[in-house]
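Peer 1: this one's structure only:
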């Protein structure tokens, strides 16, 4: 089987799609009460994990998994409160916010970001031009 080359942006889109689909299938596990709904739940599981597996072959696994699970966790907690009338809790909202901030922080300190951050910073500070000028002098 030929392996498809994905760039990191497409891989991150797959992680996000997988996380969103996870919100639906997790709720489906709780509310499914007939064979058809169980089939849809199974399809959701398949789509969600396929997106995650494909994406994690192209980006840093630890960060991608944290984002995938963070989206799923946040989405399920929020949908339970907003759609399925679970009691609203300021503590739950605060913990979801902390979870999301932690996942975002993890993304910022990932290896994948290190090189991109250095390149962007060098470009913004004009260090690339300075380096080119120094190379011309030598």
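Peer 2: Okay, I see it. Fair warning: this is a prediction, and the values are worked out from it, not measured in the lab.

Peer 1: only C-alpha atoms for contact and neighbour calcs from this point on.
Peer 2: OK.

Peer 1: And for residue 86, the neighbour number?
Peer 2: 12 (other C-alpha atoms under 10 Å).

Peer 1: Alongside the first one, take a look at this:
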């Protein structure tokens, strides 16, 4: 499988487990906690698989970037987190950084 696709899936899993942390309520809710742990493990496995073919620094930076970007966007919709010019600028900078690493 294409390592960039695997890395993208790992990043999506990172978004899911990051949001799962909120739903697990400090791991006090059983099923959200189990789901969060399973998805986190899957995210790490996919990341490790992608790193077989991609440079470690690039793969890790893209993985965390996808996670940060996706989580920030999802949090606005799911948890009504505020949107400000500074937050949007930060998200755009993350996207630019991910694109630059992909092209490098």
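Peer 2: Sure, I can see it. Quantities reported herein were computed from a predicted structural model and do not represent experimental measurements.

Peer 1: Let me see the TM-score of these two.
Peer 2: In this superposition the chains share a TM-score of 0.90, using TM-score structural alignment, normalised by the length of structure 2; 101 aligned residues with a C-alpha RMSD of 1.2 Å.

Peer 1: what's the distance between the residue sitting nearest the centre point of structure 2 and residue 30 of structure 2?
Peer 2: Closest to where the C-alpha atoms of structure 2 average out (C-alpha atoms, centre = their mean) is residue 67, at 1.8 Å. Residue 67 of structure 2 is 23 Å from residue 30 of structure 2, where distance means C-alpha to C-alpha, to the nearest Å.

Peer 1: ditto for residue 90 of structure 2
Peer 2: 34 Å.

Peer 1: just residue 101 of structure 2 next, same as before
Peer 2: Counting by C-alpha to C-alpha - residue 101 of structure 2 and residue 30 of structure 2 are separated by 38 Å.

Peer 1: between these two, which one's more packed in?
Peer 2: Neighbours were counted for residue 101 of structure 2 and for residue 30 using other C-alpha under 10 Å; residue 101 has more, 14 against 11.

Peer 1: how close does residue 19 of structure 2 get to residue 10 of structure 2?
Peer 2: Counting by C-alpha to C-alpha, the gap from residue 19 of structure 2 to residue 10 of structure 2 is 14 Å.
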